[in-house]
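Asks: Take a look and give me a structure for this.
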Amino acid sequence: MANLHRSEKKLLETVNFRFVPKIDQLDDIALDNHGYYHGFVCPHGHTIRDNINNWCYHCVHKIQSNICGFDINYLHVEYKSKYQKLWKKITVGAPGDCWTINAPGPYAPRRVCMPSYRSAYSHQKSENLSFHKALYNCAWGDVGGMIVTRTCGNPRCGNPLHLVSSWNRAIPPESVHPFELTFEAEKLMAYGKNKEQPLVFNQVFRNTITFPKDTEIPDE
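Replies: Model prediction:
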C-alpha cells in the first residue's frame, strides 16, 4: 500500500503543470523560479521546458486543451525533413482506425533517430526514440522524458489519436487537425521569413498551428 501511495504521489508530481502568464517574456531566473528553463527547441519551435521531466511548456498546454494536429511546413527546421520521411511510413486511415506503420522491426517498429531535449547537452544531435513517441511529439507535442503508450494496444499503430501520455484527456478529439504532410513553397517561405520575429510568428503562424480555426484558444 505504501508503494502504491508513493507511485500516485510521483505521478501527480510528474504531471504538475504550472501555468505562468506571459511566460515567454520571463528571463532565465524567473523561469527557474517557476520550475522551467530554456532548452533545446521542440518540433513546434518552443524552447521552454520543465526542469525535471523536460516536457515542453507550450506543447503540454496544447495537449491539455485536447488538440492534436500539425502542419509539417511549420515544424522547426531541426525536425521538418525527418518528420516528412517518418510520416511517409504511415498508412493513414480513418480517425478511429489503426494506421499501419510500415517500418522494420520484428514486433514493433524499430526506434528512430530524432532530436530531443537531450540535444542541448549531448554529443549527438539526435537520439533513438520509439517510433510512437516520435509521432506523438509531432502530432500532440513534446513530452520530454515522459512515457507515451498506445490505447489500442497495436504495436504497429501510428494513429496519433491512439497515442497517449499522462497529459491527455480521457476522450481524444475526433480527428487530427490540422494534418498537413505536404511541403508547400508558399508556407515554407512565410515560415522562413517570420520565424526570427517571435511576435509575428507566434501570432500569425504558431497560434494557427497549435490552436486551429474554430477551436477555443486557452488564455495565456
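Asks: Please make it C-alpha for all contacts and neighbour counts, starting now.
Replies: Fine.
Asks: Can you get me a residue count around Y136?
Replies: Residues within reach of Y136, counting by other Cα atoms under 10 Å, total 25.
Asks: Same question for Q64.
Replies: Residues within reach of Q64, counting by other Cα under 10 Å, total 16.
Asks: for comparison, sequence B:
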Amino acid sequence: MRFFVNDTALDIEPAHLIIAGWTGRDAAAIQHHIDELAALGVKPPSATPLFYRVAAGLLTTDSAIQVVGPASSGEVEPMIVQAGGRRWLGMGSDHTDRALEAHSVAMSKQVCAKPCANQLWDWDEIADRLEDITMESRIEQDGEWVLYQQGTLASIRPLAELIDGGDLDALSTHGPVAMMCGTFGAIGGVRPATRFSMSMTDPATGRRIEHQYSTAQLPEIA
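Replies: Just a heads-up that it's a prediction; the model follows:
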C-alpha cells in the first residue's frame, strides 16, 4: 500500500491488522455504544477493550468497497501504523456487517473491507497532543451529508495503552502492523449508508486528513 507522510510516499504492506473495540474511556459512553448495538441484537463484550485480529488484506485506500446486503456501516477511527521501528497515526473506518455482528462480532469484523486514508502523520510530531485531535464522520442520507460521529481522542483510551494491549511492538517484529483504535457513538444511532465521509484534524497545526468512500451492495443469496 502507498501512504503519504508530509507529501513523501511511503510504501507499507501491513502483515497484521487489528481492530480494537470497546475502547471508550468513559464507562457511560462505552455502555451507550453497547446499548445501541444491543438494539441491533449484538451481544455485549466479554471484556473491554478487546483486540480483534482480522485479515491484513482487508485494509484499503480505495474510494469504493463491495459489501453483501444492505446492513453494513462505517465507523471513523484513529489508525496506528507501525513498521521498521517507526510509528505513524492515520485514520480508517471499521466498516462492519451489522446483521452478522448480531451473530458474532469477531466474524462481522472479518467480512468487510476496512477503508483508510492514504495520509499518515509522523507519531513523534503529534505524540504530545494526541488527545486534542478531533475526528468526525458524515453519511449521505436522503441526498444530504449528515453529521454521524464527532469527538476527540480524549474520549478514547490513551493510544499508548492500546498499543500495549494490542502488543504492537512484539507483533511488528514479524511485519508491519496496522491497528484501528475504536470510535465514538453514532449521532442518531448506528445505521447503514452507501456513502461515508471521515476526517481527522490537528487543531494545533490545522492539518487535516480526509477520506470518503462508497459501498456497492452485492446480492445476499440464500
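Asks: Could you get me the TM-score between them?
Replies: TM-score for the superposed chains, counting by TM-score structural alignment, normalised by the length of structure 1: 0.27, backed by 95 aligned residues with a Cα RMSD of 5.4 Å.
Asks: In which helix or strand does K193 of structure 1 reside?
Replies: Secondary structure from DSSP states H and E places K193 of structure 1 in helix 185-194.
Asks: Does M135 of structure 2 touch T201 like I think?
Replies: Yes. Taking Cα atoms under 8 Å as the definition, M135 of structure 2 is a contact partner of T201 at 6.4 Å.
Asks: C-terminal to the helix holding K193 of structure 1, which secondary structure element comes first?
Replies: Next along the chain after helix 185-194 of structure 1, taking DSSP H and E as the criterion, comes helix 198-200.
Asks: List the buried residues of whichever helix or strand comes after that next one.
Replies: From helix 198-200 of structure 1 onward toward the C-terminus, using DSSP H and E, the following helix or strand is helix 207-210. Using 16 or more other Cα atoms under 10 Å as the test for burial, helix 207-210 of structure 1 gives T208, I209, T210.
Asks: returning to that earlier point: which helices and strands sit right next to the helix holding K193 of structure 1?
Replies: Judged by 3 or more Cα pairs under 8 Å, 6 or more residues apart in numbering; DSSP states H and E, helix 185-194 of structure 1 is in contact with no other helix or strand.
Asks: Just the buried positions in that helix, please.
Replies: For helix 185-194 of structure 1, by 16+ other Cα under 10 Å, it's Y191, G192.
Asks: before we move on, back to that, between M135 and T201 of structure 2, which is the more surrounded one?
Replies: A direct count of neighbours by other Cα under 10 Å for M135 of structure 2 and T201 places M135 higher, at 24 against 17.
Asks: The residue nearest to the more buried one when sequence neighbours are not counted: what's it in contact with?
Replies: Closest residue to M135 of structure 2 apart from its sequence neighbours, by Cα to Cα, 6 or more residues apart in numbering: M200 at 4.4 Å. Going by Cα atoms under 8 Å, 6 or more residues apart in numbering, M200 of structure 2 touches M91, I133, T134, M135, E136, R208, I209, E210.
Asks: Among those, name the buried ones.
Replies: By 16+ other Cα under 10 Å, these give M91, I133, T134, M135, E136, I209, E210 as buried.
Asks: just checking, what packs against the one helix or strand the fifth one maps to?
Replies: The reference is to E136 of structure 2. Using DSSP H and E, E136 of structure 2 maps to strand 134-141. If you count contacts as 3+ Cα pairs under 8 Å, 6+ apart, strand 134-141 of structure 2 packs onto strand 76-83, strand 144-152, strand 195-202.
Asks: Enumerate the positions of the second one that are buried.
Replies: Going by neighbour count (16+ other Cα under 10 Å), the buried part of strand 144-152 of structure 2 is L147, Y148, Q149, Q150, G151, T152.
Asks: need the residues you listed in CSV with distance to D124 of structure 2, can you?
Replies: Listed next are the buried residues of strand 144-152 of structure 2 as CSV, based on distance: Cα to Cα, whole Å:
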residue, distance to D124 of structure 2
L147, 31
Y148, 30
Q149, 27
Q150, 25
G151, 22
T152, 19
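Asks: Of those, just say which sits nearest to H32 of structure 2.
Replies: Lowest distance from H32 of structure 2 to those (Cα to Cα) belongs to Q149, with 13.6 Å.
Asks: And that closest one, how close does it get to V76 of structure 2?
Replies: For Q149 of structure 2, the distance to V76 of structure 2 (Cα to Cα, to the nearest Å) stands at 8 Å.
Asks: which one's the longest helix in structure 2?
Replies: Longest helix in structure 2, counting residues (DSSP state H): helix 27-38.
Asks: What's the first helix or strand after it?
Replies: strand 50-54.
Asks: for structure 2, longest strand please?
Replies: Assignment by DSSP state E gives strand 207-218 as the longest strand of structure 2.
Asks: which parts of that strand are buried?
Replies: Using 16+ other Cα under 10 Å as the burial criterion, the residues of strand 207-218 of structure 2 that qualify are I209, E210, H211, Q212, Y213, S214, T215.
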